[in-house]
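Undergrad: Provide a 3D model corresponding to the input given below.
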Amino acid sequence: MRKIILYTILLAIVSCGKTAEMEEEKVEGSSVYAFSFVGTSYEIVKENKSWTDAVSFAVARGGYLSEINSEEEQNAVFLELTTKAGIVLNETNNEFGYAAVWLGGNDLAEEGSWVWNGDNEETGVAFWIGGVDGSAVNGLYNNWGNEPDNNGDQDALCIGLEATPINSAGKWTDLDGNKNQLHFVIEYD
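TA: Now for the predicted structure:
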């Protein structure tokens, strides 16, 4: 009897400490994996789209491409992407052959002026200025690897799911938002 009570208490403690709840469904022909972290809801859409098409999909669902604002959020989203969402890496490869997923940052308005603009409106919150040797705007969180490098007019932000010759898995990189077709993360307020 004591073992059952202790097990029940332990199970309740583990359940209370859970930071993410998830489910998977089909939406408009896309496989969508949903989870939450610290009161924010997210969806990982496992369908390849250009950055602007991913934004349109997110906005049509009432969200926006995800904005990562802390190391804790970065770690939670990356964990979901790599261990829980069931992503097959070679199904979301960028033009260089590495798995990546779109986030809501871009420097479309001005090269090197990175903003969180996951709904592709006219304005966004600036978080990075410059290239690989740039700096955070107002101390805002960033997780660039050896990027952004604007190699070939790369104006859209993604998170790498695997290591590349210049970055470790989980680091951010800039890609051509039209040339690349990737899975993406939607965030809801």
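Undergrad: can we go C-alpha only for contacts and neighbour counts from here?
TA: Will do.
Undergrad: Relative to W128, how far out is N143?
TA: N143 is 10 Å from W128, where distance means C-alpha to C-alpha, to the nearest Å.
Undergrad: What separation do you get for V59 and G118?
TA: According to C-alpha to C-alpha, V59 and G118 sit 9 Å apart.
Undergrad: Kindly report the same for V14.
TA: Distance from V14 to G118, by C-alpha to C-alpha: 34 Å.
Undergrad: more neighbours, the two?
TA: Counted by other C-alpha atoms under 10 Å, V14 and G118 do not tie: G118 has more neighbours, with 28 against 10.
Undergrad: if I look at the more buried one, how far off is E47?
TA: From G118 to E47 the distance is 17 Å (C-alpha to C-alpha).
Undergrad: One more: C16?
TA: C16 is 32 Å from E47, by C-alpha to C-alpha.
Undergrad: Neighbour count: those two, which is higher?
TA: E47 (16 against 9).
Undergrad: do you know how far the more buried one is from K171?
TA: Separation of E47 from K171 (C-alpha to C-alpha): 21 Å.
Undergrad: Here is a second sequence; please produce its structure as well for comparison:
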Amino acid sequence: MFEIHLLTTYACFSPSFVILGCSLQSSHAVCNGILFNQERKTCKLINCSPTHSALDFDPGRWTLFWKTTGMCKTGWSKHEEFCYYFNQTGDTWSNSKRMCEDNGGYLASIRTTEENSWIVDTFLPPWNYTLCSPNWWYCCEYWIGGNDLSLEGTFTWTSDNSTLGFINWYPPSEPDNNSDQDCLSICRDGHWADNPCERVWPYICKAPAI
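TA: Next comes the predicted model:
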């Protein structure tokens, strides 16, 4: 028998409430669906594990609406199946990693050219040739999740410790490990560079859409 956790009762008037009511109740760590009482026109947010296929409720009185996925928390931007948050205040790479994880995500991994371009277009200031050239590294100060802290020269994503598939290193010499550079940053033009992890820079978090 699976356990049903009834969280809160709300007045419900349409199935669209399932999306809003379930996704916006930020006080609850997990909300997987809504039980709708057909007689009283009320609903209960529910958290059940691991599946709803064997929930014990009377279908004559209750209708189960399973949560529709694909929403982001306030302040996060959605792209494909993920949500992204740009912190402009900035911190060290390690502190940025912790802050992303404390908010249910991780320092951004970038898997495709399209995702890389979307992040640049959505969050980063335009490339300024006067500021950025020839000292291009001045414009590469945005932390993402790549690092080679475990094994020098082998960069992995902090989200799952997978090695980089798609790469977009700044040509011709990045990564160069100059002065013990172990953490990955993204430049305003979309290229990547390795940099010292203790620098305080803005960062980009990523999390699955809820």
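Undergrad: The strand of greatest length in the first structure against the second structure, how far on average?
TA: When the first structure is parsed with DSSP state E, its longest strand is strand 40-49. Its aligned residues in the second structure lie a mean 0.8 Å from strand 40-49 of the first structure after superposition (mean C-alpha distance after the TM-score superposition for the first structure).
Undergrad: Over in the second structure, find the residue span that strand aligns onto.
TA: Using TM-score structural alignment, strand 40-49 of the first structure lines up with residues 82-91 of the second structure.
Undergrad: residues in contact with that stretch?
TA: Residues from elsewhere that reach stretch 82-91 of the second structure (C-alpha atoms under 8 Å, 6 or more residues apart in numbering): 70, 72, 75-78, 96, 108, 123, 199-209.
Undergrad: what's the answer for stretch 57-77 of the first structure, then?
TA: For stretch 57-77 of the first structure, contacts defined as C-alpha under 8 Å, 6+ apart pick out 37, 42, 54-55, 102-105, 116-119, 140-142, 184-189.
Undergrad: Now it: buried residues?
TA: When neighbours are counted by 16 or more other C-alpha atoms under 10 Å, the buried residues of stretch 57-77 of the first structure are found to be 57-59, 63-68, 74, 76-77.
Undergrad: Restricted to helices, list those.
TA: 57-59, 74, 76-77 (DSSP state H).
Undergrad: so which of those residues comes closest to L157 of the first structure?
TA: Comparing those against L157 of the first structure with C-alpha to C-alpha places Q74 closest, at 13.7 Å.
Undergrad: what does the closest one align to in the second structure?
TA: In the second structure, the residue matched to Q74 of the first structure (TM-score structural alignment) is N116.
Undergrad: The host helix or strand of D121 of the second structure vs the first structure, mean deviation?
TA: Secondary structure assigned from DSSP states H and E places D121 of the second structure in helix 113-123. Using mean C-alpha distance after the TM-score superposition for the first structure, helix 113-123 of the second structure ends up 0.7 Å from its aligned counterpart in the first structure, as a mean over the superposed pairs.
Undergrad: Can you find the partner of L108 of the first structure in the second structure?
TA: Match for L108 of the first structure (TM-score structural alignment): L149.
Undergrad: Pretty sure that match sits against L184.
TA: No - the pair L149 of the second structure and L184 does not pass the contact test of C-alpha atoms under 8 Å, sitting 10.5 Å apart.
Undergrad: Comparing those two, which residue is more hemmed in?
TA: Per other C-alpha under 10 Å, whichever of L149 of the second structure and L184 has more neighbours is L184, with 26 against 15.
Undergrad: contacting residues around the more buried one?
TA: By C-alpha under 8 Å, 6+ apart, the residues touching L184 of the second structure are 143-147, 192-195.
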